[in-house]
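Engineer: Fold the following and give me the result.
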Amino acid sequence: MQHEAHTGHAHHQAGGGWAGAVRATLHCLTGCAIGEVLGMVIGTALGWGNAPTLILAIVLAFFFGYALTLRGVMKAGLGLRAALKVALAADTLSIAVMELVDNGVIVLWPGAMDAGLGDPLFWGALAIALAVAFVLTTPVNKWMIGRGKGHAVVHRYHH
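Structural biologist: Modelled structure (predicted):
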């Protein structure tokens, strides 16, 4: 019994399995959601067209996704250059899949790209798009972590 508990603890520390994939995807979702919402709010408030607003939202999603990882690994003692390499290795595929899925849902949702900030359609479509992206990105993160990639790289610096 004690050996099983120890093995489970080691597995948890490595960030493996579905629980690790869910944690990694929630981390990714947080950064992406901050960037997405901020980009959509800025673009919509400034009256930008759909394409520039979408581009801004995607750029900010990558920025905030990487920034959250950078903050954590730099806090663990890595310098900026090394932390940037870890963030790029850990988050690029996860953020790219999440952005492809959630922006795809928003673009394909009738009227969502033209909805204003005060329109429930804007917020409803965005929330559903992020939820769908979470569900579809979690298996990608599980696959990457299982191969020592993605957030498995970040977990090497968590003690």
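
Engineer: switch to C-alpha atoms for all contacts and neighbour counts from now on
Structural biologist: Noted.

Engineer: Quick check: chain neighbours aside, which residue is closest to the residue sitting nearest the centre point of the chain?
Structural biologist: What sits nearest the mean C-alpha location of the chain, by C-alpha atoms, centre = their mean, is C28, with 2.0 Å. Among residues not flanking C28 along the chain, G65 sits closest, at 5.8 Å (C-alpha to C-alpha, 6 or more residues apart in numbering).

Engineer: Kindly report the same for Y66.
Structural biologist: A87 (5.6 Å).

Engineer: I34 versus the one you found, what's the distance?
Structural biologist: Note on A87: its distance to I34, by C-alpha to C-alpha, to the nearest Å, is 17 Å.

Engineer: neighbour count winner among those two?
Structural biologist: A87 (24 against 17; other C-alpha atoms under 10 Å).

Engineer: about what we covered before: shouldn't the residue nearest to C28 be in contact with L26?
Structural biologist: No: at 10.6 Å, G65 and L26 do not qualify as touching, with contact defined as C-alpha atoms under 8 Å.

Engineer: Please provide the structure for the following sequence as well, for comparison with the first:
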Amino acid sequence: MEARMSTEHASWGMAASATLHCLTGCAIGEVLGMVIGTALGWGTIATVVLAVALAFLFGYALTMRGVLRAGVGFRRAVKVALAADTVSIAVMEIVDNAIIVGIPGAMDAGLASWLFWAALAFALAVAFVVTLPVNKWMIGRGTGHAVVHEYHH
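Structural biologist: Predicted coordinates for the structure are as follows:
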């Protein structure tokens, strides 16, 4: 059974924790995708598609890891991860990729360039700030990361 929280019970700390969790998975996938695409000399679109796909993969995998440890079956863990993370990861990915693509020269800077790494770090930081109130709102309505809370010990 899904416990519904009222908006006043969705603390900023809880939202920050959920957003940091989301950022961890997103950052692993995003950085890996950007590094692979850039190292292989792929264009912006192909690199962004890979980065987004890996961000979702790692984001869902981190959530599933905890849910599976709580003794939930694989199919249910997939459903929980999809419910918990999809909106959060989508917002984070839209924001961080729009920023990194929008910074002149960042996508073409190369892995040895400070511009590439600074743009990526800045984009992820802004994505965290934008996604934080989204997660607070969703948790307050019993959606998003609120569906994972019953599996945390």
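
Engineer: Would you give the TM-score for this superposition?
Structural biologist: After superposition, the two chains reach a TM-score (TM-score structural alignment, normalised by the length of the second structure) of 0.93; 146 aligned residues with a C-alpha RMSD of 1.1 Å.

Engineer: returning to that earlier point: G65 and L26 of the first structure: which has the busier surroundings?
Structural biologist: G65 (26 against 16).

Engineer: does that one sit in a helix or strand, and which one?
Structural biologist: helix 50-75 (DSSP states H and E).

Engineer: Against which helices or strands is that helix packed?
Structural biologist: helix 17-45, helix 80-108 (3 or more C-alpha pairs under 8 Å, 6 or more residues apart in numbering; DSSP states H and E).

Engineer: which residues in the second structure does it match up with?
Structural biologist: With TM-score structural alignment applied, helix 50-75 of the first structure matches the range 44-69 in the second structure.

Engineer: Buried residues, that stretch. List them.
Structural biologist: By 16 or more other C-alpha atoms under 10 Å, the buried positions in stretch 44-69 of the second structure come out as 47-56, 58-64, 66-68.

Engineer: after superposition, how close is it to the first structure?
Structural biologist: Aligned to the first structure and superposed, stretch 44-69 of the second structure gives a mean residue distance of 0.3 Å (mean C-alpha distance after the TM-score superposition for the first structure).

Engineer: Next, the contact list for the residue nearest to C28 of the first structure, please.
Structural biologist: 27-32, 35, 91, 95 (C-alpha atoms under 8 Å, 6 or more residues apart in numbering).

Engineer: From those residues, pick the one nearest V154 of the first structure.
Structural biologist: Nearest to V154 of the first structure out of these is D91 (C-alpha to C-alpha; 9.4 Å).

Engineer: so how many other residues sit close to the counterpart of that closest one in the second structure?
Structural biologist: The equivalent of D91 of the first structure in the second structure is D85 (alignment by TM-score structural alignment). Look at D85 of the second structure: counted by other C-alpha under 10 Å, it has 24 neighbours.
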